[in-house]
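**Q** okay, predicted coordinates and the sequence, questions at the end:
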Amino acid sequence: MAGRRRWSTEEILDTAAELLQTTDAESFSVRKLAAVLGTDSSSLYRHFRNKTELLRAVADRILVAAMDGYRPEGDWRQRITAVALRLRAAFGQQPPLAAIWGRYASGGAGSRLVMDEVLAALRASGLPDEQIPVRYHRLVVLLAALIAAEAGASSITPEETEQGLEQFRVAVLGADPERFPALAHFAREVRPLGADREAAFAEILAAHLAQIEASLP
């Protein structure tokens, strides 16, 4: 009787990424992945010690893809913006993995590429070395939150989107001006959370970088 096929690490990660397109991190399990591959969990634990390590590896491949072909160009703000837009685009193609990146982070090659470039760009800004780690941390937390939030919004179905818009219109345009005076005043100008996310991403990032620039010696 022939033995079961031995899957490579890359094949396991490919299948895990596909499975994570239809399930979240909580529902995902090594056992489910093994079932899809037609093998047992123990064979996968030869490649990854646990579920968290596997999820980190899947997320890291998105970072590797995002940084593929990247070359530093422009000043420090342009370099950080270019990296941020690459991350946004890469996770936009696989939205469920954005939340995994924000939750589990990564210590792989992709993570190191992103970290090294952002740290180098911050250093090029003229910030004192002792301030750079904290600035880096705040910046990456911001990017992870923005990208995960946008990915979450993009993963809902058209029917869910329309239902949400209808609820938004009812809640905002129908707001009682005596109980919610500010909301009633701005009702026709307030936009749904999912509107203009690209512009919001660019503006929030630009504002954060401007804050860093204002603190330069």
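**A** Okay, I see it. Numbers count the residues shown, from 1 in each chain.
**Q** CA atoms for contacts and neighbours, from now on please.
**A** Noted.
**Q** return the list of helices and strands in contact with the longest helix along the chain.
**A** Once the chain is assigned using DSSP state H, the helix that runs over the most residues is helix 132-154. If you count contacts as 3 or more C-alpha pairs under 8 Å, 6 or more residues apart in numbering; DSSP states H and E, helix 132-154 packs onto helix 76-93, helix 95-104, helix 109-124, helix 197-214.
**Q** let me know the angle separating the shortest one from helix 132-154.
**A** In other words, helix 95-104. 150 degrees (axes from the mean of the first three to the mean of the last three C-alpha atoms, to 10 degrees).
**Q** alongside the first one, take a look at this:
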Amino acid sequence: MSARVVPEGSRQRRRPTKQGAVLSERLIVDTALRLVAQHGAEALSVRRLGAALGADPSALYRYFRNTDALLLAIADELIGRAQEGWEATGDWRADLRAMGLRIHRSYLAQPQAALLAAHRTTGRPHETRAVEKILGILRDGGFPDPLAVRVYHAFVDQALAFAAQDAAAAALPEAAGEADTEVWGEVYGRLPAETHPHIAATYPLLAADMQGSGYPFALELMLTALEALHPDTGGGAEKGHTKRK
């Protein structure tokens, strides 16, 4: 795609595509997500998208100036899906937990797209709403602004890092995924206690735990650390700051 985009008010395509749908930004993003799930990054081409939409590829320029702009829209859609149906409870720990698990789950539902998008900053509506919500959880929960910002940074990076790692594992070809799983039995399960006493002692627990994501427990560790840093507990380097009323 080239850098040529039509102003927002002039984007509507009046004539339906060959599939009978009216072209829209949402339709393009949904179609791109479907294609990326099937074919990976190579699906993000004007030719593939045009064919899937039943539209002239040049029509996509009316909505996205290039494929990177489309990728940012895909990233923003994943962030938006994480927020669907979420409502604050007023309990900062419960709300952060729910938001983190929602982010992780949204990316894992689209692992190929997560590999392309988890590290991007979109500046689009879903992302800005998510930043506002998470900062609101922290500030309304009594965290002073300097600490709230640092916690926001660590919280989001943790969720996205685990999402990207777990998405990479989920996106592996089936044979490669099975081979990785077999390593725990074929290699780690056979290591002798004489040379690897700690692995040998914990192997059944280790092999079982490594089959799932480490994110839920890592998230709980972060939340527990935040309890200790919260001004109400008298902990943390920021305790001299005034809480938000």
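**A** Perfect, I can see it now. Nothing here was measured: the structure is a model prediction, and the numbers come from that model.
**Q** superpose the two chains and report the TM-score.
**A** Laid over one another, the chains give 0.83 as their TM-score (TM-score structural alignment, normalised by the length of the first structure), with 213 aligned residues with a C-alpha RMSD of 2.7 Å.
**Q** follow-up on the earlier one: mean neighbour count for the helices and strands packed on helix 132-154 of the first structure - can I get that in JSON lines?
**A** JSON lines is the format used below for those (neighbours: other C-alpha atoms under 10 Å):
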{"stretch": "helix 76-93", "mean neighbour count": "19"}
{"stretch": "helix 95-104", "mean neighbour count": "22"}
{"stretch": "helix 109-124", "mean neighbour count": "18"}
{"stretch": "helix 197-214", "mean neighbour count": "14"}
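**Q** what's the distance between residue 99 of the second structure and residue 153 of the second structure?
**A** Distance of residue 99 of the second structure to residue 153 of the second structure, computed by C-alpha to C-alpha, to the nearest Å: 14 Å.
**Q** should've said residue 159 of the second structure
**A** 10 Å.
**Q** which one's more surrounded, the two?
**A** Between residue 159 of the second structure and residue 153, residue 159 has the larger neighbour count (other C-alpha atoms under 10 Å), namely 23 against 13.
**Q** aligned to that one, what sits in the first structure?
**A** With TM-score structural alignment as the criterion, residue 159 of the second structure lines up with residue 143 in the first structure.
**Q** hang on, its match packs against residue 84?
**A** Yes. Judged on C-alpha atoms under 8 Å, residue 143 of the first structure makes contact with residue 84 at a distance of 7.0 Å.
**Q** hmm, residue 30 of the first structure is touching residue 41, no?
**A** Yes. Counting by C-alpha under 8 Å, residue 30 of the first structure touches residue 41, with 6.1 Å between them.
**Q** so those two - more neighbours on which side?
**A** Shown here are residue 30 of the first structure and residue 41; by other C-alpha under 10 Å, residue 30 has more neighbours (20 against 16).
**Q** what sits against the aligned partner of that one in the second structure?
**A** Using TM-score structural alignment, the equivalent of residue 30 of the first structure in the second structure is residue 46. Counting by C-alpha atoms under 8 Å, 6 or more residues apart in numbering, residue 46 of the second structure touches 1, 57, 58, 60, 67.
**Q** quick one: what's aligned to the last one in the first structure?
**A** In the first structure, the residue matched to residue 67 of the second structure (TM-score structural alignment) is residue 51.
**Q** neighbours around that match, how many?
**A** Neighbours of residue 51 of the first structure under the rule other C-alpha under 10 Å: 16.
**Q** can you give me every residue that contacts it?
**A** So residue 51 of the first structure contacts 29, 30 (C-alpha under 8 Å, 6+ apart).
**Q** what's the answer for the one 4 residues further on, then?
**A** Taking C-alpha under 8 Å, 6+ apart as the definition of contact, the neighbours of residue 55 of the first structure are 25, 100, 104.
**Q** now render those residues as TSV, adding distance to residue 89 of the first structure.
**A** Below are the contacts of residue 55 of the first structure laid out as TSV (distance: C-alpha to C-alpha, whole Å):
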residue	distance to residue 89 of the first structure
25	21
100	16
104	19
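**Q** shared with the second structure, which of these?
**A** Mapping those onto the second structure (both residues aligned by TM-score structural alignment, their matches' C-alpha atoms under 8 Å) leaves residue 100 still in contact.
**Q** end-to-end on stretch 101-109 of the first structure?
**A** 14 Å.
**Q** can you check stretch 15-35 of the second structure too?
**A** End-to-end distance of stretch 15-35 of the second structure (C-alpha to C-alpha): 23 Å.
**Q** mind listing what's buried in it?
**A** Residues 23, 25, 28, 29, 31, 32, 33, 34, 35 are the ones in stretch 15-35 of the second structure that count as buried (16 or more other C-alpha atoms under 10 Å).
**Q** chain neighbours aside, what residue packs nearest to the fourth one?
**A** Using C-alpha to C-alpha, 6 or more residues apart in numbering and skipping the chain neighbours, the partner closest in space to residue 29 of the second structure is residue 74 (6.0 Å).
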